[in-house]
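> sharing a model prediction with you, sequence too.
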Amino acid sequence: MVEDIALQQVADAVRQAAGRRRPLRLVGGGTKDFYGGALQGEPLDLKPLAGISAYEPSELVVTVRAGTPLAELEAALAEKSQCLPFEPPRFGPASTVGGMVAAGLAGPARAAVGGVRDYVLGATIVNGRGEVLCFGGQVMKNVAGYDVSRALAGSMGQLGVIAEVSLKVLPIAPGRLTLRFDMDQGNALRHLNEWAGQPLPLSASAWWDGALIVRLQGAEAAVAAASRRLGGEPIPPELADRFWDELRDQRDEFFRLAGQAIGEGARLWRLSVASTAPRIELAGDQLVEWGGGLRWLVSDAPPATVRAAAVEALGHATVWHGDKSCGAFHPLPAVQQRLQRALKAAFDPEGVFNPGRLDNLAAA
């Protein structure tokens, strides 16, 4: 648990805000300010809650304060040949651990290893009453009942100030190889779904503009055997690492071109769908990740049309960049709305934290 002046100051600020019913905007590195709904409330700087509290490489567990730069944590893990396997997007050097958990975003390896919530073992938070609460622990067996610490992943700061988290980490795989295949999107989706049912060390995939790129990762013998089985054109390691890094942080060519299209009135959509869904027939450019489960779409199609297509593909659609007057997040079903409102009321009864960030969480 974090016990210091910085945490006490945060708790005091929250109590004062709750007493006055004054909204707060939780601020870390600011690299994800674009994500979700409107930024509202008086800024509460969380960067003073920084530092790695405990790290046990032999136990594959690290406990870190939320204001710690993500780059600092990843560097410390790399020194012990370990990593955050879900490859959280950084979007810049100021990205923090707290923002990583609150946004709940994962990178290219998501389909193979799971998301942020799968690696959160415990957390210390400040709730909307200014109370310091601890959930979970530092081992998986400590989790029982409703797992609040994992519910923080993707909560966008709605439930409380994340002060500290304990995370499961993994060793960096010794074998790594990236392959390229020339094919259209339909064939890429078919191959990806076939490969998903086979014992292959497939850790990431991306299709765009007629090229399917896949990454094999694991034991060196397994990677070599999979490479012989799949074929394809090997990409030099340095070039491959740069590709996956730029895709992770959305600095590659697809996203650069998307930025230009947004300036001309299009939207960049993030569609989370069934990996087995066929090509989504909407006008605009598409990039496919996560074995088919994540579809990026640059389009000027009406929002209702895009969201209907996502539902047909057993998923949902988020406006990532562009005009969000239609709502950034996909509308929630009534039952899920009630559950989320109840959880919000329990942790933040005065509605202090980040109003408007989850714009699909309607008021009661």
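Cool, got the structure. Everything numeric in this text was worked out from a predicted model, so none of it was measured.
> all contacts plus neighbour counts: C-alpha atoms, from now on.
Will do.
> and the contacts of stretch 225-242?
177, 178, 179, 180, 181, 200, 201, 216 (C-alpha atoms under 8 Å, 6 or more residues apart in numbering).
> please redo it, this time with the cut-off set to 7 Å
178, 179, 180, 181, 200 (C-alpha atoms under 7 Å, 6 or more residues apart in numbering).
> then stretch 147-166?
Stretch 147-166 has contacts (C-alpha under 7 Å, 6+ apart) with 2, 26, 49, 61-66, 98, 101-104, 116-117, 120-128, 135-136, 138, 344, 347-348, 353-354, 357-358.
> pasting the second one now:
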Amino acid sequence: MGVNVTDPALQRIVDRVQSAQAANAQLCIRGGGTKDFYGEVPQGEWLDTTVLEGISSYEPTELVITARCGTLLADVEAALAENGQCLPFEPPRFAPGGTLGGMVAAGLAGPARAAVGSVRDFVLGATLLNGRSEVLSFGGQVMKNVAGYDVSRLLVGSLGTLGVILEVSLKVLPVAPATATLRFRMSEATALARLNEWAGQPLPINASAWWSGTLMLRLRGAHAAVEAAVRSLGGERISPALADPFWSGLRDQRDDFFLHAHEAVEAGQALWRLSVPPTTPPLGLPGEQMVEWGGGQRWLLSDAPVGQVRNAMIQAGGHAILFRAQDKSTGVFAPLRSPLDRIHRELKKAFDPAGLFNPGRMYPGL
């Protein structure tokens, strides 16, 4: 893989980076801007990546698609849908205009993450413009090309701090032939116990969500497997007309919980994204919670002190991200300990020695 280095759109981006180097300026890499809220407050002059767009290649029979960074996520998914394929990790679409580069840089996945894997698991290769204005390619378009340290996957979740992601190759999957959604009324503790019990069984569980006394469970796979699981698990089967909008709203954070959360954040509360071992019991933190990923991801809407939330995560063996908040002065991501802090800073120095890209978007100095 690799973008055409003579492409005028790419040359405009390279020229912009070289101008910033000469002026000792800093750049904020930005595609559709749909994730500006995520991470620390963006800083630097805008570097527009939407000029570099288009699907470079797509081989449905090979289950691989390659596209440039400014390509709309909606366009990628539309092309896949025409061939009965999808991005199975369900990247959130917080608003229209999200791009493929932004999807990879943020590294966020939707309801199916625990069942199918993360964004990182589906990245086969990437082309990057580093802080020295060098165009570098990593990985390839097939899994066997990945050997040694896989830099392309390192870019996932880096929030643009290592360079401009120019092009990405992704593994895709066929849409499952059958889907069913079940609803159960139960407490958080009971839901967690059931989810962990079911995780040890050969069930086609694709997604789960618990909130306010209700557990929603999505099954996906072969028709026979899904129907057998429906009979085995019980619960109330929800029609696709109601279930599909629920899962889509959960993926894009437009369902009732997140709509309420957005209003509460405007009023001064914080929305935390908590990552814990799935077997962790109810956390007992003040506020409202939604539980996803079989118990592994928990959303907390609360006005609890930052220290209380972070200490609870340390005790649970997890970590907390301040996902949405009016005040981010306490830091968005959990503080890094040595040697992770040193590794992050050395990587930043190797890819972006002058600190051009997305300064401080993750941590001070990164």
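Great, that's in hand. On a predicted model such as this, the values are computed, not experimentally measured, just so you know.
> what about the contacts of stretch 225-242 of the first structure, which one has the most neighbours?
Neighbour counts for the contacts of stretch 225-242 of the first structure, by other C-alpha atoms under 10 Å, peak at residue 178, which reaches 26 neighbours.
> OK, contacts around that residue?
Contact analysis of residue 178 of the first structure by C-alpha under 7 Å, 6+ apart lists 213, 214, 215, 216, 234, 235, 240.
> quick one: the fifth one is in a helix?
No: the assignment for residue 234 of the first structure, made by DSSP: H, G, I helix; E, B strand; the rest coil, is strand rather than a helix.
> tally of neighbours for it?
Using other C-alpha under 10 Å, residue 234 of the first structure has 16 other residues around it.
> ok so, going back, now intersect the contacts of residue 178 of the first structure with the helices, please.
Those of the contacts of residue 178 of the first structure mapping onto helices are residue 240, per DSSP state H.
> which residue is the nearest non-sequential neighbour of residue 303 of the second structure?
residue 269 (4.9 Å; C-alpha to C-alpha, 6 or more residues apart in numbering).
> same question, residue 106 of the second structure
Computed as C-alpha to C-alpha, 6+ apart, the closest residue to residue 106 of the second structure that is not its neighbour in sequence is residue 157, at 4.5 Å.
> alignment lookup: the one you found to the first structure.
Using TM-score structural alignment, the equivalent of residue 157 of the second structure in the first structure is residue 154.
> tally of neighbours for its match?
Counted with other C-alpha under 10 Å, residues neighbouring residue 154 of the first structure total 18.
> then residue 144 of the first structure?
9.
> give me the secondary structure label for it.
Here residue 144 of the first structure is coil, with the state taken from three-state DSSP.
> counterpart of it over in the second structure?
Structural alignment (TM-score structural alignment) places residue 144 of the first structure against residue 147 in the second structure.
> quick check: its match vs residue 140 of the second structure, distance?
Taking C-alpha to C-alpha, to the nearest Å as the measure, residue 147 of the second structure falls 10 Å from residue 140 of the second structure.
> what does residue 107 of the second structure give?
Going from residue 107 of the second structure to residue 140 of the second structure by C-alpha to C-alpha gives 19 Å.
> reduced to three states, what does residue 263 of the second structure come out as?
Secondary structure, three-state DSSP: residue 263 of the second structure is helix.
> what is the burial count for the counterpart of it in the first structure?
Residue 263 of the second structure maps onto residue 260 in the first structure, with residues paired by TM-score structural alignment. Using other C-alpha under 10 Å, the number of residues around residue 260 of the first structure comes to 11.
> what about residue 260 of the first structure, distance to residue 254 of the first structure?
Relative to residue 254 of the first structure, and taking C-alpha to C-alpha, residue 260 of the first structure is found at 10 Å.
> try residue 287 of the first structure
Distance of residue 287 of the first structure to residue 254 of the first structure, computed by C-alpha to C-alpha: 7 Å.
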